[in-house]
Every structure is written in structure tokens, then in C-alpha cells.
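# Below are the sequence and a predicted model; questions follow.
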Amino acid sequence: MLKEFKEFALRGNVMDLAVGVIIGGAFGTIVNSIVNDLIMPLIGIAFQADFSNLYVPLSDKVAKGLPLAEAKKLGPVFAWGNFVTVVLNFAILAFIIFLMVKGMNSLKKKEEKSPTPVEPPADVKLLTEIRDLLKK
């Protein structure tokens, strides 16, 4: 069983998968920062609101206008703004991933379409030159 595990763990696909998961986790952090720190503040400015703190109080103990974290301490709230924020984050993340996949696909297509020209061997060059001279 140990031998089989060793063969499985050292197989190339497993290592590629491990590298992909690690890089994916790091990339996820970058994308979250882009969404939370760059895009969402712009959306908040455009709508004159911070979606993450929008809620409807479900109890008389909760006053409107409090930050969501404080309102949750006082009683139940319907945090619809937080849900909107999460949905927007997902949509932006999905769009960014779509653009990345589209870019990678176009690079692959470009690479497939433009193969590097292979230089003919010396004897073929010589025969081509002889043919061209005979035509003249």
C-alpha cells in the first residue's frame, strides 16, 4: 500500500494539481483584494452607499443606521446588502476568470496558428538552388 501511495504521490499529474491549488489560492487572494479594495468602493461611490452595511431590522431593539456588526449584536437583521455584496463579488470574480480563460485560449490559438518555420536541410536547399538554376 505504501508503494502504491508513493507511485500516486510522485505521479506528474498530482504535482501539477498541487501547484495549481497553491497558485489558485494565492490568485484568489489577489482577486478578492481587487474586488473588495478597488472595485466595490467605486460601486459604493456610484450608488452613494456601502452595500455591506445595508439591512432591515427585524427587531425593535435594532436602530437603523448602525453598522451591520453592531446591529447584529442588538438583535436579528435581514442583511440584504451583505448578500448583494457577495453576489457582486461573485459576478466580478467570474468575469475576471472568464477574461483570463479567454486570454489563455487566444494565446493557445495564436501559438497553434503560427508554427515556427522549419529550415530545410542543406541537401534540399542545394537541390532547390540547382532546380532554380536549371529553370533559368
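Ah, there it is.
# all contacts plus neighbour counts: C-alpha atoms, from now on.
Fine.
# Give me the most central residue, the protein.
Ile97 (3.5 Å; C-alpha atoms, centre = their mean).
# quick one: buried residues of the helix or strand hosting that residue?
Per DSSP states H and E: Ile97 is located in helix 80-113. Residues of helix 80-113 classed as buried: Gly81, Asn82, Thr85, Leu88, Asn89, Ile92, Leu93 (neighbour count, 16 or more other C-alpha atoms under 10 Å).
# If you count neighbours, what's buried in the very next helix or strand once past that helix?
The first helix or strand that comes after helix 80-113 along the chain, using DSSP H and E, is helix 122-135. Residues of helix 122-135 classed as buried: none (neighbour count, 16+ other C-alpha under 10 Å).
# what does stretch 2-21 contact?
Applying C-alpha atoms under 8 Å, 6 or more residues apart in numbering, stretch 2-21 has no contact partners.
# how long is that stretch end to end?
Separation of the first and last residues of stretch 2-21 by C-alpha to C-alpha, to the nearest Å is 24 Å.
# got another, please set it beside the one above:
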Amino acid sequence: MFKEFKAFIARGNVLDLAVAVIIGAAFGKIVSSLTDDIIMPVIGKITGGLDFSSHFLILGKVPAELAGSSDYAALKKAGVAVFGYGAFITAAVNFVILAFIIFLLVRSVHKLMDKPQEPAAEAPPEPADIALLREIRDELKKRPTV
């Protein structure tokens, strides 16, 4: 069983996948930072100071020490049931940005890669009468001349 596992792990595809997951996680953090620290504040400024991450509805009972609090993270950490539509909007924007960047990346790679040469079209099979005429010609060439 250990040998099978070792053969499985040693495959190129598994190693490539592991590298892709690690790079993808790091890339996801970069996109999250781009969204949270750059894009959403600009959108908030354009919309008059609207900060999507702090928009939520309280659905459950709030503990006395957090009464009147507008800190989404603190309420969520305290176990209060909150409907965090602002966090969802931020996550949706993250997804759209990530999907667009991946689209641009894949498109660029496809443009850089050489397009595979299409195989030459095979010649259509020779008609039977032409093949017969060739055989007759070849046989006549083989005969000694008198």
C-alpha cells in the first residue's frame, strides 16, 4: 500500500495540483486584500461613505455588553445571529474580480502558446480504375522489349 501511495504522490499531476492549490490560496489572499483594502473603500467613497462590510441585520438576541454595537465581527464572535449582507457583497465582488483575473490569465496563456498544427489532410483513396491502370503500366514496364 505504501508503494502505491508513493507512486500516486510521485505523479506529475498530483504535484502540479498541490502547487496550484498553494499558489491559488496565496492569490486568493491578494485578491481579498485588493477588494477589502482598495476597491471597496473606493466604492464606499463613491457611494458617500458606504462601507459594505459593516452592513448587517441583527436576527438574534444581543448580549448586554454588545448592546448598540455596530461591530459585525464582534457580534458574530459573540454568537449573535446576524444577516451579513455586506460581507456577502464583498465576497461576491472578490469572486468577480478573481474570476476576471483568471479569465485574463488563461486568455493570455492561450495567446502565448503556439497553436497546434493541423495534420495534413489525407489524400482520398485512389479510384479502383486508376489503381488498375497503374498496375498495368507497371507490368508493361517490367516486360522485356523485343
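Alright, I've got the coordinates. Everything quoted here is computed from the prediction, not taken from an experiment.
# all helices of the second structure, in order?
2-10, 12-33, 40-46, 72-77, 85-112, 128-142 (DSSP state H).
# So for the second one, what gets flagged as buried?
When burial is assessed from 16+ other C-alpha under 10 Å, helix 12-33 of the second structure yields the following buried residues: Val31, Ser32.
# Can you find the partner of the residue nearest to the centre of the first structure in the second structure?
Mapped onto the second structure by TM-score structural alignment, Ile97 of the first structure lines up with Ile102.
# try Leu88 of the first structure
So, by TM-score structural alignment, Leu88 of the first structure is matched to Val93.
# can you count the residues close to the closest residue to that match other than its chain neighbours?
Nearest non-adjacent residue to Val93 of the second structure, counting by C-alpha to C-alpha, 6 or more residues apart in numbering: Thr35, 7.2 Å away. Neighbours of Thr35 of the second structure under the rule other C-alpha atoms under 10 Å: 20.
# what's the answer for the one 3 residues further on, then?
Per other C-alpha under 10 Å, the neighbour tally for Ile38 of the second structure reads 11.
# next one: Gly60 of the second structure
11.
# ok, for it, nearest residue in space, not its chain neighbours?
That would be Ala81: by C-alpha to C-alpha, 6+ apart, it lies 4.8 Å from Gly60 of the second structure.
# How much space separates that neighbour from Ser32 of the second structure?
Relative to Ser32 of the second structure, and taking C-alpha to C-alpha, Ala81 of the second structure is found at 24 Å.
# and if you look at Asp51 of the second structure?
Applying C-alpha to C-alpha, one obtains 15 Å for the distance of Asp51 of the second structure from Ser32 of the second structure.
# try Phe8 of the second structure
From Phe8 of the second structure across to Ser32 of the second structure, the span is 33 Å (C-alpha to C-alpha).
# for Ile39 of the second structure, same thing?
With C-alpha to C-alpha as the criterion, Ile39 of the second structure and Ser32 of the second structure are 10 Å apart.
# One more: Leu112 of the second structure?
From Leu112 of the second structure to Ser32 of the second structure the distance is 28 Å (C-alpha to C-alpha).
# Arg11 of the second structure too?
32 Å.
# what's the answer for Ile89 of the second structure, then?
For Ile89 of the second structure, the distance to Ser32 of the second structure - C-alpha to C-alpha - is 12 Å.
# for Pro116 of the second structure, same thing?
Using C-alpha to C-alpha, one obtains 37 Å as the distance from Pro116 of the second structure to Ser32 of the second structure.
# So the closest residue to Val80 of the second structure other than its chain neighbours versus Leu75 of the second structure, what's the distance?
Ranked by C-alpha to C-alpha, 6+ apart and with sequence neighbours excluded, the top spatial neighbour of Val80 of the second structure is Gly60, at 5.6 Å. If you measure Gly60 of the second structure against Leu75 of the second structure using C-alpha to C-alpha, the figure is 10 Å.
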